[in-house]
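Asks: starting from these lines, generate the structure:
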Amino acid sequence: MRRTPHLSALLALTACTLTACSWGGGQDAKDVQPPTAPRGLTVQAGSATTAHVMWNQATDDTGVTGYDVYRGATRVERVPGSKHMVDVVGLKPATDYTFTVRARDAEGNVGPAGKKLTVTTPAAAAADHEPPSRPGSPRGAVEGSRAVRLSWNASKDAKGVASYEIYQGTSKIHSVDGGERETLVTGLRPGTAYRFTVKALDAADNASPASRVVRLTTAPGRDDGRATAPADFRAKTRKADGAYYIDLAWTPPRTGGAVAEYQIHLDGKNATSLVFGGTAPRDKARHSFYVGKEPGDTHRVKLRAKLPDGTWGGWSAERQVTTG
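Replies: As a prediction, the model looks like this:
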């Protein structure tokens, strides 16, 4: 039977009423836009059975309300949107684990997974109930208005130190490998007083007493990020096989760990990301990339490092080069 226009309109209005829809996308329109993928993921084995997972804040049109942390395909942690780190426990010693994070909003929309990172837990120390000694001689230096550098003397442990945990007041904010003796803490507020301590953790999850407190006050005003920027940055062009390349050289920023990822900025735009495989250079880094076949082209280039806490450091000095 053919419906009349009046009957079709009545059916549409009835369906809209039953489903509580909103004409024209008004205030009652449901949020269907998921958050972005969290970036800046870092993972550090804290002991033989724990891993410290950190990430940067995701964005959403109505606000992120929580994060889901996945080990492989299994969700293992759910934290509120105000937190950007979590300790995953109950892991097996000497085992590879892959982690990623997804963001959620108030409507339950789940965003895409961020970058995946794999970490290997250290081997277990049999029947170890003795904690490491207290980290000695903690000290610090202010690096502008938003970062501080902390260092300490090594703790002693019969089975070896697996990691060092950094505390801001009573809150754990970072974790570094047991072979490190310093770290860079970023994301701080200008002109603010902070209290930091360090604890050592062994493979059996025994924690040392906290180090002596380091009190630091960040500089007031805005920060250009100079303390976290690559130093001694150099750039030059060369010709090979009929094409021109830009050769870069720099000193990685001192962060308390190897810097494996950089972002290269060319002629006012982000050109590429550089990720060192294997062991990342600590004293002097080099990279070369293709820019074209025409002589006489002038380019501006600079780069910045991804810091161990997942944030981007300051830009290096910008260099200008001309092909040919």
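Asks: going by C-alpha atoms from here, please, whenever you check contacts or count neighbours.
Replies: Noted.
Asks: show me the strands in the stretch 51-200 of the chain, by range?
Replies: If you assign secondary structure with DSSP state E, counting those that start in this stretch, the strands in the stretch 51-200 of the chain sit at 51-54, 64-71, 74-80, 85-88, 96-105, 117-120, 136-142, 148-153, 161-168, 171-177, 182-185, 193-202.
Asks: please provide the structure for the following sequence as well, for comparison with the first:
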Amino acid sequence: MKRDIPFPEIPREEYDLRLRKIQKKMKETGVDALLLFAKEDLTYFTGFRKTWYFPGLHGAIVPQTGSPILILPQICHVLAMHMSWVEDENILPWGGAEHWHLPQEPTEIYINKLKELGLEKGVIGTEEGGPAYIYMDASFSEFEKIKEGLSKATFTNGTDLIWSSRSIKTDWEIGVMREVCKITVNGIREAVKKINIGMTERELLYILEKSFMDQGAYDTPMHGEMMFRGGARHYSMSTGRPSDKKLEAGRQLYFDGGASLKGYRVDMQRMVWLGEQSELEKRLFYVAEEGQKAA
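Replies: All right, here's what the predicted structure looks like:
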């Protein structure tokens, strides 16, 4: 068992808790192993989180007992050893230069490891979507190769199993989420205080993002997102990106998004008026507020 790593993404106790929880659920539901490719699932169950976009199959096998197995492009190998609590011997690289003599076809590693675990005829849970929007980051052909190599195994949708474990947050997660919410609220307040008629949306975004970073919410990659919506044309764009359009008096400005911290992101919404509200706007705001209170 690893006792120390230089750059842990999650605390050791958190990793152990998550692993015990999912393996208990797997035993109860008769799932022998989970095959994970979604980046959120990799982070949650192994502690490995990508620091930059890199193509190629990143995945993990979580057996019903024992340590998970991480299977990654060679360039991520050392990073994973320094970030994840998965035992080093279970972090398996693929690709790279030919003289390194690593497997060049990652699907073969998944097939061979599942066979080594005695699961050639086992029940294997996969990420197949559903209400939780958990989708595997693997191509159709890659997944089909794995299934063909394990033709006697039973592949089943493990999304509900995965989500039942991830959806109930631990104390550590709740602490991170509270912190990133506080950072987002403070950032929006700072941006609103510094709004000037005539500045551009992008200039306002800079103030907001700088506040996030000043409070410690900076990471690689930067996953925090903030969208602005306002004005007759822009407001209907539900995912509008801040532009070089100048802020005008009498305009509604809608903040949508938030900061990112340790892989956790906020989706928060706030609305402000630039200048005085019209009587109609005041009335609509009152009706919306009362409706939310009643709900």
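Asks: overlay the chains and give the TM-score.
Replies: Counting by TM-score structural alignment, normalised by the length of structure 2, the TM-score of this superposition works out to 0.30. Behind it: 140 aligned residues with a C-alpha RMSD of 5.8 Å.
Asks: tell me what the helix or strand hosting V62 of structure 2 is packed against?
Replies: V62 of structure 2 is part of strand 59-63 when elements are defined by DSSP states H and E. With contacts defined as 3 or more C-alpha pairs under 8 Å, 6 or more residues apart in numbering; DSSP states H and E, strand 59-63 of structure 2 has these neighbours: strand 33-36, helix 39-46, strand 69-73.
Asks: could you export the ones you listed as CSV, including mean neighbour count and distance to G291 of structure 2?
Replies: What follows is those, written out as CSV (neighbours: other C-alpha atoms under 10 Å; distance: least, C-alpha to C-alpha, whole Å):
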stretch, mean neighbour count, distance to G291 of structure 2
strand 33-36, 25, 42
helix 39-46, 21, 35
strand 69-73, 23, 48
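Asks: who wins for proximity to W172 of structure 2 among the ones you listed?
Replies: Of all those, it is helix 39-46 that lies closest to W172 of structure 2, at 12.3 Å by C-alpha to C-alpha.
Asks: would you agree T17 of structure 1 falls within a strand?
Replies: No: secondary structure assignment (DSSP: H, G, I helix; E, B strand; the rest coil) places T17 of structure 1 in helix, not in a strand.
Asks: how near is it to S8 of structure 1?
Replies: From T17 of structure 1 over to S8 of structure 1 the distance is 14 Å, taken as C-alpha to C-alpha, to the nearest Å.
Asks: can the helices and strands packed on strand 59-63 of structure 2 go into TSV with extra columns for distance to R202 of structure 2?
Replies: Formatted as TSV, these follow (distance: least, C-alpha to C-alpha, whole Å):
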stretch	distance to R202 of structure 2
strand 33-36	38
helix 39-46	29
strand 69-73	36
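Asks: so for D171 of structure 2, which of the ones you listed sits nearest?
Replies: With C-alpha to C-alpha, the closest approach to D171 of structure 2 among these belongs to helix 39-46: 14.3 Å.
Asks: so which elements touch the closest one?
Replies: Using 3+ C-alpha pairs under 8 Å, 6+ apart: helix 39-46 of structure 2 touches helix 12-29, strand 59-63.
Asks: circling back to that earlier point, quick check: buried residues in the strand holding V62 of structure 2?
Replies: Under the neighbour-count criterion of 16 or more other C-alpha atoms under 10 Å, strand 59-63 of structure 2 has 59-63 buried.
Asks: how many other residues sit next to V64 of structure 1?
Replies: Burial of V64 of structure 1, expressed as a neighbour count using other C-alpha atoms under 10 Å, amounts to 25.
Asks: isn't it up against R102?
Replies: No: in this structure, V64 of structure 1 is not within contact of R102 by C-alpha atoms under 8 Å, at 10.4 Å.
Asks: so M268 of structure 2 sits against Y254, correct?
Replies: No: the criterion here is C-alpha under 8 Å, and M268 of structure 2 misses it with Y254 at 10.4 Å.
Asks: tell me the SS of R270 of structure 2?
Replies: strand.
Asks: pretty sure it contacts Q252?
Replies: No: assessed by C-alpha under 8 Å, R270 of structure 2 is found out of contact with Q252, at 10.6 Å.
Asks: quick one: which of those two has more around it?
Replies: The residue with the greater number of neighbours, taking R270 of structure 2 and Q252 and applying other C-alpha under 10 Å, is Q252; the counts read 20 against 13.
Asks: name the nearest residue to that one, ignoring sequence neighbours.
Replies: W273 (4.6 Å; C-alpha to C-alpha, 6 or more residues apart in numbering).
Asks: roughly how far apart are that neighbour and V192 of structure 2?
Replies: Between W273 of structure 2 and V192 of structure 2 the computed distance is 10 Å (C-alpha to C-alpha).
Asks: do the same with N186 of structure 2
Replies: Here the distance between N186 of structure 2 and V192 of structure 2 works out to 10 Å (C-alpha to C-alpha).
Asks: with L72 of structure 2 instead?
Replies: Plainly put, L72 of structure 2 is 43 Å away from V192 of structure 2 if you go by C-alpha to C-alpha.
Asks: the spatially closest residue to M271 of structure 2 that is not a sequence neighbour: neighbour count?
Replies: Take M271 of structure 2 and drop its neighbours on the chain: the residue closest to it by C-alpha to C-alpha, 6+ apart is Y254, 4.4 Å away. Using other C-alpha under 10 Å as the criterion, Y254 of structure 2 is surrounded by 17 other residues.
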